[in-house]
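Chemist: Sequence plus the predicted model coming up.
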Amino acid sequence: MDEKQSIEQRLRIENEVKGSASWFYWIAALSILNSIIFMFNLNWNFVIGLGVTQLLDFAGRAFSDNFISGIKYLSLSLNIILSAVFIVIGLYANKASRKAFIIGMILYGLDTIVFILAFDLLGIGFHIFAIYFMFRGFQACAKMKNIINTEETAEK
């Protein structure tokens, strides 16, 4: 493989890692947006968000009068913390961290349980779809590591 092909391959794999890592950012952002939409009593949400944050939203509403008391802020704060976890995972995944992809896939996989219990087929399907692309990013990290090792060996 010549140098040009090697560079093209590396760029393609880097783009695959970054594209897969972006799922974590989307999950975080849309989870927060779902909570804000819920606070304003709008009757729709984004399926890509976390099911756990939706449970917190419902719990916040159930334990407060019209979702106005301090419980709503506690619920929103917990949602922001959970979303921040996914942002941090995304930051590490963006740097081709296989551990970040594994942790993210496990957490999002566990979140799928919420949709299974609610028998939300769209939510289940979308979670599986997102996990598939996260897994592709995990695989791309292994390819990236091989390329880096090959480059380091060639330099010696």
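Modeler: Ah, there it is.
Chemist: okay, CA-based contacts and neighbour counts for the rest of this
Modeler: Noted.
Chemist: what's in contact with stretch 16-23?
Modeler: Outside stretch 16-23, the residues within contact range by Cα atoms under 8 Å, 6 or more residues apart in numbering are 90-91, 93-96, 101, 130, 133-134, 136-138, 140-141.
Chemist: and the comparison structure, right after this:
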Amino acid sequence: MKKKSWKLELDGQEHTVELEHGVVFGKRKIYVDGQLVEESRKLFDTGSDHTFQIGAHLCTVHIRTNGLTFNYDLSVDGYPVGMRGAVTPSAPGSAARSAFSYRLLELENRFKGGANWFYWIAGLSLLNSLIFLFGGNMSFVVGLGITQVVDGIVSVIANEFGGTVATVAHLLGMGGNVLITAIFVVFGVLARKKHRWAFIVGMVLYALDILILMWAKDFYSILFHAIALFGLYRGMATLKELQALMATQPAETLAGQEVLG
């Protein structure tokens, strides 16, 4: 459970806003001056915005993620709350820039979260192979079916011939799986560099991997493959939305904005 709090002064009164965020199960609670004002849960936690009022002021807690970590911000009437709790509308037009900045950050994090699925697929697939190599009997359902086929072939050869042949088979199988997972790492790198084709090709290959799972009747893994595919598709769709936002935003609002690569 992560906790974040802000102290701020509005209309001459001090207030405390507190956030409790369960990063595993997506539960979030928001308190204002010790009183619970919102409680919700998000199973697939890709971040969210939570709006509430303090007096006549509209406040929003922003939860953002890059797919691996979370960060939290508070805005009041569209303005970010500074480090010391001050609401800082520093210049004319800053409200528009602030709204654009939050929207940009939201899309960037959602897009990167989608691209990061390639890393999860690669990492868990390689971990499955390592577990097999050291004699384990469990596997992660998001991992690739093709690497498990390689492991199965290695197992047959090792059991049939044993000795040096088994050792060589294990080494070759592990090397092959490293190459396969490296391809998905490359897709992740290229996708985060905003190459849409990397999303498309990677999704096609991962979808084809489902055919192996269907042949094996591993329906649980098929379900989680579908979830991962949805995450990848969402990242690709967000990339299009992000590029459209950057193309249509007026130049004066873009001034001073830093786009994360």
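Modeler: Thanks, I have the structure now. Here the structure is a predicted model, which means the values were calculated and not measured.
Chemist: Which of the contacts of stretch 16-23 of structure 1 fall in helices?
Modeler: Members of the contacts of stretch 16-23 of structure 1 lying in helices (criterion: DSSP state H): 90-91, 93-94, 101, 130, 133-134, 136-138, 140-141.
Chemist: Same list, those, but as JSON lines with distance to S20 of structure 1 and neighbour count please.
Modeler: Listed next are those as JSON lines, based on distance: Cα to Cα, whole Å; neighbours: other Cα atoms under 10 Å:
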{"residue": "G90", "distance to S20 of structure 1": "9", "neighbour count": "26"}
{"residue": "L91", "distance to S20 of structure 1": "11", "neighbour count": "18"}
{"residue": "A93", "distance to S20 of structure 1": "8", "neighbour count": "29"}
{"residue": "N94", "distance to S20 of structure 1": "8", "neighbour count": "24"}
{"residue": "F101", "distance to S20 of structure 1": "9", "neighbour count": "28"}
{"residue": "A130", "distance to S20 of structure 1": "9", "neighbour count": "19"}
{"residue": "F133", "distance to S20 of structure 1": "6", "neighbour count": "19"}
{"residue": "M134", "distance to S20 of structure 1": "5", "neighbour count": "26"}
{"residue": "R136", "distance to S20 of structure 1": "7", "neighbour count": "17"}
{"residue": "G137", "distance to S20 of structure 1": "5", "neighbour count": "30"}
{"residue": "F138", "distance to S20 of structure 1": "8", "neighbour count": "25"}
{"residue": "A140", "distance to S20 of structure 1": "9", "neighbour count": "22"}
{"residue": "C141", "distance to S20 of structure 1": "10", "neighbour count": "25"}
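Chemist: Show me which of these is closest to R12 of structure 1.
Modeler: Comparing those against R12 of structure 1 with Cα to Cα places A140 closest, at 9.5 Å.
Chemist: The closest one matches what in structure 2?
Modeler: With TM-score structural alignment as the criterion, A140 of structure 1 lines up with T238 in structure 2.
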